[in-house]
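A.B. asks: A structural model of the following input is requested.
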Amino acid sequence: TTGLLHNPTGHSFSPAQAYGLLELAKRHDCHIIEDDLYGDWHPDPPPRLAALAGIEHVTYLSGFSKTLSANLRVSYVVTSAQAAANLTHLKLMCGGITSEMFEQVVCSMLTDGTYHKHRKRVMQGLLASGARVASWLQGLGFTLNAPYTGGLYIWATLPAARDAATLAQEALARDLVLAPGILFGFDPALRHCMRFNVAHTDKPEVMAALAALLD
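C.D. replies: Got it, this is the predicted structure:
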């Protein structure tokens, strides 16, 4: 599960939701895999599920492909000793390797503070872009799934029950690529929803094109 800044909805667990999920998992003897690839973009992150329940009940996964570069395939796992041993064995048997050069780059950035500075700078940029995009979408009649609090994505419902897939097709004629809700699930209600990447959307030409499509 993704507890912080979920893709595509941008949702983060409230404390009540986090504890509710942990109680449900405990009741049914389920081990949770916590995917936290987007968590570093949260300006004020709550405790992770693994911190609340412990690594005997939650395995924590994160990495740097979403915060540094998609090509930087360096990640890490925090889990119990037995699970770590099993995963290490599985990786060796599958021939899975990680570039040592990439690992050294990430290690250097974490050690000398470069990663922290990069994270802070990009996070502040995302917050500014997200606030502008959220305000602009609401001005066009979109309904936001939740107030924007950070991260890459805003999930919104189109005005007047417009069909998001149709709008996305019309947008392609204007060289504008949109992400309709049906790309992310099969619920019929998703036909009226759309995911917006705040960095890509925070451009005058994108805003003008979408406004024209909705006119």
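A.B. asks: alpha carbons only for contacts and neighbour counts from here, please
C.D. replies: Fine.
A.B. asks: can you give me the helices in this structure?
C.D. replies: Remark: helices assigned in the chain by DSSP state H are 15-27, 49-53, 81-93, 100-112, 114-139, 164-172, 198-201, 204-214.
A.B. asks: Distance from the chain centre to the fifth one, please.
C.D. replies: Counting by CA atoms, centre = their mean, to the nearest Å, helix 114-139 is centred 14 Å from the centre of its parent chain.
A.B. asks: Repeat that for the second one.
C.D. replies: In terms of CA atoms, centre = their mean, the centre of helix 49-53 is set 19 Å apart from its chain centre.
A.B. asks: Give me the helices and strands touching that helix, please.
C.D. replies: Using 3 or more CA pairs under 8 Å, 6 or more residues apart in numbering; DSSP states H and E as the contact test, the elements touching helix 49-53 are helix 15-27, strand 58-63.
A.B. asks: another one to check against the first:
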Amino acid sequence: MTQTKIEIVIQLIKQNINNKSLIAGSRLPSVRQYAQQLNYSVSTIVEAYARLVAEGIIESRAGAGYYILGKPVQPIPIEQHIQYDREIDPLWISRQSLEAKNAVLKPGCGWLPPDWMPEQTIRKALKIAAKSEGSLLIDYALPHGHLPLRQYLVRKKESYDLKVHPNQILITDSATQSIDLIFRLLLQPGDIVLLDDPCYFNFQALIQAHHLRAVAIPFTEQGPDLEHFAQALQLKPKIYLTNSGIHNPTGATLSLATAYQIARMAEQANMLIIEDEIFSDFEYLPAPRYAALSGLSHVIQIGSFTKTLSAAVRCGYILSNLENIEKLIDLKIAIHFSNSNLNAEIIYQSLMDSSYPKHLEWLKKQLIKATNETIQRLAQLEIYPWTVPKAGIFLWCRLPQHMDASKLSKICLQQGIILAPGNSFSQSAQAGQFMRFNVAQCIDKKVFDVLENAMKTYSHTAIN
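C.D. replies: Sure thing, here's the model as predicted:
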């Protein structure tokens, strides 16, 4: 990228310090002198000096000018060593993926590659937000959060036959924060929560953090197993936590018949359903929503914009009845006081940009293509999907019978490939034979080359 004049001035001074032309105690030219030497404006030099002062490279002495300080102490970088032998737990994939260097490939992570994300849309939204009135940049958000974003969500929910008022929506900083708030409000340690088996691993991590008891319900291609769900209700669970729309990790889609039966049983048991619809924008045809079937008295819906807009600009939401929203607002104020109004504005402006619907269509087409290609490549390794998803980013795949997913993942990790073993998503005996693949992160042929070599290494080790 082209350097600004301010950056050029800063670089010149740093170079002179490095080559000893300027040493500790040396006096810099005055602002006006340096501006004349470089034929730059005085304001450019003032800003450059100010930034160098902030970095601790120079100091301003009242009435005497600017002087070079001693070379600032640079922190000693701590090399992050990936723990190959760490036990596979719900946070294993997240830690490896977030800490990994850029050269590491991440077919096990839960997000799209950077070049699939709408960077220019976010940059444009940032510029618009920067020109907004001062209160947006400085003040706390309203208790409910950004009003235009809530109004956008009201319009969006109409496509799912869900009528909500803006005051039934609470803006949060993420879907994870949303679940945390709901758990804090409605549950006590030891309470029972129903989960799909397999399920998103961070659901398990949150349940552990709140000292709750999880009961796993086998997940079928149409949704949760109805017989097992009915049996679990005898344990008097407080909440059923699930993905609506596209299921994580299986990629399966909830059927209307199953959704209706689950909603009816949950109402009869006076149990609350929390449905996380974070992958909803990847859908071609909307799957049934429990909130539309049972209403917000029996269902709380959460989501975020991480998967299709930005993981850096954190923003999520909660939909519930007015009573719950009021209590959640009080709890949010007590714990976090407010959420990022600026983030919400950036997300809102991105959603309003005419390029966003086109971006979504492009994403859907790319994902269909990537899904088909990944299925074909995995088939060559005798790895097959449990179901072929209608949309989304995940394939839940069965490994050859003698393979253990966690052991295979550790072999691949040593070769720069982060996988998502089934043990992270399920505690069942069969989980070790499954692996979740993010098709958008499987574009690089190296993923399959490393996987093939790892499988050979695994087989050879097992034989010996």
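A.B. asks: hmm, back to that, who wins for proximity to Pro45 of the first structure among the helices and strands packed on helix 49-53 of the first structure?
C.D. replies: helix 15-27 (11.0 Å; CA to CA).
A.B. asks: quick one: buried residues of that closest one?
C.D. replies: Neighbour counts using 16 or more other CA atoms under 10 Å place Ala18, Leu21, Leu22 of helix 15-27 of the first structure among the buried residues.
A.B. asks: quick one: that helix aligns where in the second structure?
C.D. replies: Using TM-score structural alignment, helix 15-27 of the first structure corresponds to residues 256-268 of the second structure.
A.B. asks: which residues touch that stretch?
C.D. replies: 222-224, 226, 229-230, 272-273, 287-290, 293-294, 298 (CA atoms under 8 Å, 6 or more residues apart in numbering).
A.B. asks: Quick one, which of these are buried?
C.D. replies: Restricting those to buried positions leaves 223-224, 226, 229-230, 272-273, 287-290, 293-294, 298, with burial counted as 16+ other CA under 10 Å.
A.B. asks: Mind checking which of those are in strands?
C.D. replies: Gly223, Pro224, Leu272, Ile273 (DSSP state E).
A.B. asks: To which residue of the second structure is Gly130 of the first structure aligned?
C.D. replies: In the second structure, Gly130 of the first structure lands on Thr371 (TM-score structural alignment).
A.B. asks: ok, which pair from the contacts of stretch 256-268 of the second structure is furthest apart?
C.D. replies: Ala230 and Ala287 (22.2 Å).
A.B. asks: how far is stretch 10-18 of the first structure from where the chain is centred?
C.D. replies: The mean C-alpha position of stretch 10-18 of the first structure is separated from the chain mean by 13 Å, CA atoms, centre = their mean.
A.B. asks: Apologies, that question was intended for stretch 48-63 of the first structure.
C.D. replies: Its chain's average C-alpha position is 17 Å from that of stretch 48-63 of the first structure, according to CA atoms, centre = their mean.
A.B. asks: give me the stretch of the second structure that that stretch matches.
C.D. replies: Taken onto the second structure by TM-score structural alignment, stretch 48-63 of the first structure occupies residues 289-304 there.
A.B. asks: Kindly report the same for stretch 98-107 of the first structure.
C.D. replies: Going by TM-score structural alignment: stretch 98-107 of the first structure matches residues 339-348.
A.B. asks: next one: the matching stretch to chain centre, how far?
C.D. replies: 16 Å.
A.B. asks: same check, this time on stretch 156-173 of the first structure
C.D. replies: 22 Å.
A.B. asks: rewinding a little: residues in contact with the match of Gly130 of the first structure?
C.D. replies: Ile393, Leu395, Val439, Ala440.
A.B. asks: Repeat that for Ala53 of the first structure.
C.D. replies: Ala53 of the first structure neighbours (CA under 8 Å, 6+ apart): Leu22.
A.B. asks: quick one: it and Asn197 of the first structure, what's the gap?
C.D. replies: Using CA to CA, to the nearest Å, Ala53 of the first structure is found at 32 Å from Asn197 of the first structure.
A.B. asks: Which of the buried residues of helix 15-27 of the first structure sits closest to Thr88 of the first structure?
C.D. replies: Among those, and counting by CA to CA, the member closest to Thr88 of the first structure is Leu22, at 26.3 Å.
A.B. asks: distance of that closest one from Ala51 of the first structure?
C.D. replies: Taking CA to CA, one finds Leu22 of the first structure at 11 Å from Ala51 of the first structure.
A.B. asks: mind listing what the aligned partner of Leu360 of the second structure in the first structure touches?
C.D. replies: Leu360 of the second structure maps onto Arg119 in the first structure when the alignment is built from TM-score structural alignment. When contacts are counted by CA under 8 Å, 6+ apart, Arg119 of the first structure touches Asp40, Trp41, Thr67.
A.B. asks: Any chance of a markdown table for those, columns distance to Gly139 of the first structure and neighbour count?
C.D. replies: Compiled in a markdown table, the contacts of Arg119 of the first structure are given as follows (distance: CA to CA, whole Å; neighbours: other CA atoms under 10 Å):
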| residue | distance to Gly139 of the first structure | neighbour count |
| --- | --- | --- |
| Asp40 | 29 | 21 |
| Trp41 | 25 | 23 |
| Thr67 | 30 | 18 |
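A.B. asks: before we move on, back to that, mind putting the helices of the first structure into JSON lines with distance to Ile182 of the first structure?
C.D. replies: Below are the helices of the first structure laid out as JSON lines (distance: least, CA to CA, whole Å):
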{"stretch": "helix 15-27", "distance to Ile182 of the first structure": "25"}
{"stretch": "helix 49-53", "distance to Ile182 of the first structure": "29"}
{"stretch": "helix 81-93", "distance to Ile182 of the first structure": "34"}
{"stretch": "helix 100-112", "distance to Ile182 of the first structure": "35"}
{"stretch": "helix 114-139", "distance to Ile182 of the first structure": "19"}
{"stretch": "helix 164-172", "distance to Ile182 of the first structure": "7"}
{"stretch": "helix 198-201", "distance to Ile182 of the first structure": "19"}
{"stretch": "helix 204-214", "distance to Ile182 of the first structure": "19"}
